[in-house]
Each structure stands twice: as structure tokens, then as C-alpha cells.
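Undergrad: just to be clear, the model below is a prediction. Sequence and coordinates:
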Amino acid sequence: MAETAASSTPTSQGIERDARAMYAEGHHDVRPGEIAIGVIIGRTSEFFDFFVYAIASVLVFPQIVFPFVDRVTGTLLSFALFPLAFLARPLGTQIFMAIDRRHGRGTKLTIALFLLGTSTVSLAFLPGYEQVGIASAILLGLFRVGQGLALGGAWDGLASLLALNAPEDKRGWYAMVPQLGAPLGLIVASGLFAFFSGFLSPADFLAWGWRYPFFVAFALNVVALFARLRIVVTPEYTELFHTRELTASPVGATIRAQWRNIVIGAFAPLASFALFHMVTVFPLSWVMLFTDQSITRFLLIEMIGAVFGVGAIVVSGLLADRIGRRSLLGYTAVAIAIFSGVAPRLLNGGDAGELAFMIGGFILLGLSFGQSSGAVTNNFPKRARYTGAALTSDLAWLFGAGFAPLAALVLAQNFGLIAAGGYLFSGAIGTLAALYLNKELGKRMG
């Protein structure tokens, strides 16, 4: 039904036809492994878009958009625009769920990914303050909102479908698959920025070098669009989405019926989502602003940490199937709380300390973040799972990650690194409280 409606829509008819033809050349069996490939490609492209903006918000925007203030204030202003995408995401979910119900999942996904790619590649053409004045910051904010709206619509249900279609004793293993996109996207984004910042002069990097990763983002989105469409528009998968009741329900009705699950689901992965930016964006800003170390070198350290993150995500799948997803989230939240006390000393501890901070942080992030999508998926009845999981993911990112770089930098600047660790500690407490208060959630996740 969704596929038929989508096929009659001119905006995506040709793309969906091509995607369906690509699928027809292969097999017609629904297999978790095939869903997993589509999920990894899609998530990697989304996180790559996310990280190229995040890295530029530290290395570039303070200097070209806010050159009229000092570097610390410029970075704070840049971080103040950072949450706009997270604030716009729930609105994007509401808009694109309506498109999904009227025109189908394929049309929704096509429009959302083209909006995401266009918003991201537009940043490559962003004029600086010297060219257009304060309009540079306004444009930056608008493009960031465009990214957020698009990410709200990029929810394709494949992660939920993967978890539901996985073998009973492998639910934790398949729940970690979508999360691999985060460290993979970071590795590619950090590698590109490390290359351009390392081989170009500072003047050339700020003039044009930083723009190239944003062009790459658009190309990756096109590849991801076909990889996902070849799954979601085929009759076999369309039928499976319907039989699993993974169809868009009205956002308002879902919130009214499932608000408790949405709130608890948003806070259950709070520790991992808070840690997410504490080992990616914030340490980069700290090194840039308060040390004389090479940014290129630190980007390479982030890539090393991300490799450990990939391994930890894989391990999280094995552990979740052995001890239960709820237990794993609880144990890692306690470990993150402990890490929040040690992390400031490590980050301020020179080369060895920074390396230990990044590797230790990414291992904890991988173990906890690896099962956060499972927490979101399993917290809803079938009829509300597709829309409810999207809304819960939006709110989890907003509460846990959206304001993390800004809050951590403000706290660290005024009260020292130990205060930034306190922000991370509060995320761990939020996760433990959510797991404790919702016993029903614990039963479903365990």
C-alpha cells in the first residue's frame, strides 16, 4: 500500500523504480543480514553529516562566522547553534510521518535524504562574516535546522525491523548493528578534516579546505538513499513492515497514548548519549582552545578511539544476549558515572592522558551506545513502535546530546574540567533512574 502510493508520486517514482530493479536482480528472501547492510550504510551517512558539522563547529565556524569575538566566545556561539538540529528533529518527524502516511515510506525517505544532503552541502558554500555580516550566522542556523528536519524524516524503520526479524537469542547482536554507523561516520569525517588541516596552510584550510567534507556528505547521502530504497520499496519488505505493524501512526495520538514510554525511553540511554559528545565534540574544543597541541594529531587520536568504539559496540551485542540489555545499560551507566570523575584528569594529563581518555571513553560509549537503539525499539507495542521509536530517539538525542558541547564548555570554562565531568555524571544518574523506575521496560529489555 505504501509502495503503491509512493510509486505514483513524481518526486520519487524514478528513484524507487531503479531501486526496485536493483533488488529484483538478486533474491527475494527477507534476511536480517540484508537489512543490517542497509541500516549500516544509512546510519554511517547520517552520522558523517552530523560529524562534519560538529568538527567544523569547533575548527571553522568560530573563525569565519564569529570573527568579531574572541575564540572562546566564538566557539560558545557556534555551540549555541549546534542544538538547533536536535530541536528541529521532532518537528521533522511530525512532518515526515504525515508524508509517510499519505505518500509512502519511499517518498518520505527520498525527500528527507535530499533535504539532509542539500542542507549539508549548502554549508560548503557558507559565506563568512566578512562577506555578508551577521547573515552568515543566520544562514548557518537555517542550514542546521534543515539538517534537523531531515534527520527527523530519515527514520526508515529498518532498525526496528531488524530487531523484530532477528533470531530470539540474537536480539542484542542485531540491536547493535545500527549503532556502528556512529564511529564509522566519525572515522571518515575526522580523517577528511585531519587530511585537509594537516596538508594545507591554516589560511588555505579556512579559505577552502574545510568545505570539501561537506561535498562528500552529499555523495554519501545519494549512495545511502539507494541502499535503503532498494529495501524499503520492495513488495517483500513492504509486506513485512505491515505485518510487523511498522507503519506511521499519527504523532499526536502516539504521544497521548505512549507518553510514559516515550519519556522513559528517552532517558534510558541518557548516559551513552551524554558521553557521545563528551568524547567527540567537547574534547576537540578543549584542545583547540586551551592547549597548544596540534588539532590534526588530536583528530587522529579520535579516529583511534573510534576504532575501539566499533569493537566495543560489537562486544555489546554479545554481552546483551548473555546478560540482558537492561543489565548492560545499567552496568555501563555506573561505569560512566565513575569515568566522569576520572575523565577530567585524563583529558588534562598530556599525550598519554588524552589517549587514555579517548580510548576509555569510546569503549564505554560503544558498550552503552551499542544497545541504546534496542532500548528505544522494545519499549513500545507494535501499533506505536514505528512512530514512538522515532520520537523517543529524537528526544533522547535532544536531552542527552543536543546541549552537551555548549554545557560542557561553559562549565569547564567557568569551573574547570571537573564540572564538565559533573554533566556526564548527571546523564548516568538519568539512565539509572529511568531503568529503576520503569520495571516494565526492564522486563522487555532484559
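TA: Alright, I've got the coordinates. Numbering: from 1, shown residues only.
Undergrad: CA atoms for contacts and neighbours, from now on please.
TA: Will do.
Undergrad: go through stretch 295-302 and flag the buried ones.
TA: Residues 295-296, 298-302 are the ones in stretch 295-302 that count as buried (16 or more other CA atoms under 10 Å).
Undergrad: okay, and which of those map to strands?
TA: Applying DSSP state E to those, no entry is found in strands.
Undergrad: so which of those residues is the closest to Met445?
TA: Among these, Glu302 lies closest to Met445 (CA to CA), at 31.0 Å.
Undergrad: okay, one more to line up with it:
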Amino acid sequence: MSTSPISAAQPDASGQNSSARIIFASFIGTAIEFYDFYVYATAAALVIGPVFFPHSSATAQALSAFVTFGIAFVARPIGSFLFGHFGDRIGRKSTLVASLLVMGLSTTLIGFVPGYDAIGSLAPILLCVLRFGQGIGLGGEWGGAALLATENAPAGKRGWFGMFPQLGPSIGFLASNGLFFALAMSLSDEQFRSWGWRVPFLVSSVLVALGLYVRLKIAETPAFQAAIERKERVKVPIATLLSQHWLPTVLGALAMVVCYTLFYNATTFSLSYGVSALHIPRQTFLGLLCIAVVFMALATPLSARASDRFGRKPVLITGIIAAILSGFTTAPLLGSGEPLLVLLFLVIQLFLMGVTFAPMGALLPELFPTNVRYTGAGVAYNLGGILGASVAPYIAQLLAAHGGLPWVGAYVSVAAAVSLIGVLCMRETRDTHLM
């Protein structure tokens, strides 16, 4: 039994399942959660090292900051196991509300943690605990948001509906980076390092309240309601996933690697390298990133439309091949230190991130049946994060220090090739019915 495209597109009796409400709820949640996540990524590149890790070497500070950055990516699969279990057992809506609360609380509290100078080694310990909490919350967010969109999508428009959670990262990043940019322009370096960097973390509490209001207004998805009526829920979704659906989980994770590597190479690593090694002013580089991420946002709907028309695999293969080639632009463009060439590098990387990321909102849910779809999509998405993002800034920092930017570019190309293998090995999912 498949979900009716007519019932999916139209509101229920209470009006809670209207397309506009579903689109906004799936978008706003990921925008807020990725805002929270990117606030930390930007802070890790700019200030976390000197505030929480008082090493004498700037490189050692950056590496320590990027270790804490990676902790959340280790936590994210745990979050996808935890929230996926309840999302497949009790429903998408309540689980999405819980994940937003965990993420928002962790982010807000980071803004209150004193630095190393105030409480010593307790400071980095608290930071790591809260960073782990961020990962847990985000691990449960994306899969539910993608299911909220795709399980309500009309026939032939699943890629388009699945695109709206994928827009969340662009908007979340723009809001995060824009706020840091405004602070960098209005505060002195001493003010920014003393208290200014905490402001974006505290703003999260207001955004989370907005997200909760929207999420509490939505209804359960038709596909999950049908699964309840057919008594198809399983007791332990993760056990069913690993025993019966391990291959699409692995392939989905491999497909995600290119997205993460492109993004965090272009943002977290490049920001750190541009400010510390190329001596580009912090506010200038943040401004360049704000411009470049607009191209990521523009690529997202274009790629989503193309995936509905031509299929998920052709769009992804095209984008991934371009990403492999983009690795060769790292040294000549980023390494030039010229703002316009650096901007071109950032635009290329983030545009391709949008191209490869957009189809994932539909593809990953399409790989799994309803009774393990929340768990499966979330686990694949977040395992890809461990492979492609958790260590990406750290590895890029090491490669830049020991081999130079050509090695960083080679790393991007190899990561994209890993995703190409995963996509080539998976089936086309465009015409899959979400039962």
C-alpha cells in the first residue's frame, strides 16, 4: 500500500498537514539546528582554541579546537540510533520536538561556559560534554525533517519537497556567519575574544523557541500513520536495520561523504587557514563565506528539480565528478590569498556542496521501508558525517601544515571518489513508493 499523493498534498481535517506547513516545519527546524552547529564550527575556527586550550602554538590550539569539533560527529550516529528508535516507534513529530530541545539547550549552555583562564581544565571538559549534546540532538534532527517532507510529498515531487530540509543548512550557516561577521565588524579583537563570540550561542535559545512553536503545530506523516494501522512497527528498529538493510545504510553513508568534505573544507578549515596562514582579516573572510553560501542555496533547488526529472543518481554522479575536479583548485585559488580568487574557490566548493546535498533529502529516505526509515536515513546521514566531516578540518589542517594546500585538494578529490563508488553501487530510487 503506497501513500496517496493526493492525501499527501492536501491538508487533513485540522489543516495541519498542508504543504506550506510541512515545508516550513521541515525547513525551519534544520535551519535552526544547523545554525547551532555552524556557530560552533565558526567559533572553533576563530576563538575556541585560545579560549579553551592555552597551548603556546597556534597550530596546536587549532588542532585541539578541531578535535572538539569532531566530537559532535561521533555523537551524531548515537543520536540517530536514539531518536531513530523513537521516531520509528512513536512517531516523527514528538521525536523532532525532542531533538530540537536537546540541540538548543546544548548550544545555549556553551555560551555560558567560562574559559580556561577562569576554571582551568574543567572548561574544555564542559565544552566537550555540551558539544557531544549538540551531536546527539542534530543526529536525531535531519532524518526526521527529511521524512516529514518526503512522506508528505505529492507524486513526482519528492525531490523538491526533500529539498527544503536541505535548504536549512544554507540559511543556518548564513545566519550564523552573518552574526559572527556583524560582531567582527562592531567589536575589537579583545571584546570578541572576551565575550562577543558567546552572543551567537545565546541567540539560539530564541530561535529554538520559534522552532518548537512550529513543530508542535504539525501532524504525524501519512506513511507512519499507515504503518501503525498495518501494525508494521518493529520493536528494535536499529536491529532490523543492521540485519536486513545494512547495505543501503553503508552506501548512503558513502554517498554523503562528498557533501560533508566539500562543506567543512570550504568553511571551517578554509576560515582557519585564511585568517591564520594567509592573514586575511577575519571579517573579510566571513564576508566572503556569506557571499559563497548564497551559491550553495541557489544550487539546492536546481539540483532537487533535476533529481525529480532525471533521477537521483545522474545528478549525484555529475556533481561528484565535478567535486573530484574541484580539489585541484584548492592550491591555486585558496593559496593565492587574493580575496577574489579565494571567493571563487569558496563559491565552487559550496555550489557543488549544494548540488550533491540536495538530492539526499529524498534519496536517503527512499532507501528504507517505513518501519526503519527514520533510523536508516539518520544513521546513513550521520555515518557519512563521521567519514566526511568529523576529521575533515583536522586532516586538512595536518595536510596543510606538512604538505601544503595541494594535499588538501587531493584529500577533497579522494573523499569525492569514495562517494562516487557509493552512488554507483546503489539503485535508482526516484520511483520508489514510500509505503
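TA: Done, it's in. Only a predicted model underlies this, so the values are computations on that prediction, with no experimental measurement involved.
Undergrad: relative to Trp407 of the second structure, how far out is the aligned partner of Ala219 of the first structure in the second structure?
TA: If you follow Ala219 of the first structure across to the second structure using TM-score structural alignment, you land on Val206. Separation of Val206 of the second structure from Trp407 of the second structure (CA to CA, to the nearest Å) stands at 41 Å.
Undergrad: neighbour-wise, which of the two wins?
TA: Between Val206 of the second structure and Trp407, counting by other CA atoms under 10 Å, Trp407 is the more crowded of the two (21 against 12).
Undergrad: in the first structure, what residue corresponds to the more buried one?
TA: Match for Trp407 of the second structure (TM-score structural alignment): Ala419.
Undergrad: what strand or helix carries that match?
TA: Under the criterion of DSSP states H and E, Ala419 of the first structure resides in helix 417-437.
Undergrad: that helix vs the second structure - mean distance after superposition?
TA: Taken over the aligned residues, the distance from helix 417-437 of the first structure to the second structure averages 1.2 Å (mean CA distance after the TM-score superposition for the first structure).
Undergrad: how about that helix: buried residues?
TA: Here helix 417-437 of the first structure shows 417-432, 434-435 as buried, counting by 16+ other CA under 10 Å.
Undergrad: about what we covered before: so the match of Trp407 of the second structure sits against Leu411, correct?
TA: Yes - counting by CA atoms under 8 Å, Ala419 of the first structure does reach Leu411; the two are 5.5 Å apart.
Undergrad: right, and Ala408 of the first structure touches Ile418 too?
TA: No - at 9.9 Å, Ala408 of the first structure does not count as touching Ile418 under the criterion of CA under 8 Å.
Undergrad: separation between Gly196 of the second structure and Val203 of the second structure?
TA: Gly196 of the second structure is 12 Å from Val203 of the second structure, where distance means CA to CA.
Undergrad: map Ser57 of the first structure across to the second structure for me.
TA: Per TM-score structural alignment, Ser57 of the first structure is aligned with Ala44.
Undergrad: report the central residue of the first structure.
TA: Phe47 (5.1 Å; CA atoms, centre = their mean).
Undergrad: just tell me what it corresponds to in the second structure.
TA: Using TM-score structural alignment as the criterion, Phe47 of the first structure maps onto Phe34 of the second structure.
Undergrad: so what's its match up against?
TA: Residues near Phe34 of the second structure by CA atoms under 8 Å, 6 or more residues apart in numbering: 138, 168-169, 172-173.
Undergrad: conserved subset of those residues in the first structure?
TA: Compared against the first structure with both residues aligned by TM-score structural alignment, their matches' CA atoms under 8 Å, those retain 168-169, 172-173.
Undergrad: just to revisit the earlier point, just say helix, strand or coil for the match of Phe47 of the first structure.
TA: Here Phe34 of the second structure is recorded as helix under DSSP: H, G, I helix; E, B strand; the rest coil.
Undergrad: how close does it get to Tyr213 of the second structure?
TA: 18 Å.
Undergrad: does the match of Ala219 of the first structure belong to a helix, a strand or coil?
TA: helix.
Undergrad: buried ones in the helix or strand where Ala19 of the first structure lies?
TA: Ala19 of the first structure belongs to helix 13-24 when assigned by DSSP H and E. When burial is assessed from 16+ other CA under 10 Å, helix 13-24 of the first structure yields the following buried residues: 13, 15-17, 19-20, 23.
Undergrad: that older thread, tell me who's in contact with the match of Trp407 of the second structure.
TA: Counting by CA under 8 Å, 6+ apart, Ala419 of the first structure makes contact with 408, 411-412.
Undergrad: now do it against Thr377 of the first structure, distance only.
TA: To Thr377 of the first structure, Ala419 of the first structure is 33 Å away according to CA to CA.
Undergrad: hmm, back to that, against Pro237 of the second structure, how distant is the match of Ser57 of the first structure?
TA: Distance, Ala44 of the second structure to Pro237 of the second structure, using CA to CA: 35 Å.
Undergrad: neighbour count for the two, which is higher?
TA: Between Ala44 of the second structure and Pro237, counted using other CA under 10 Å, the more crowded position is Ala44 (26 against 23).
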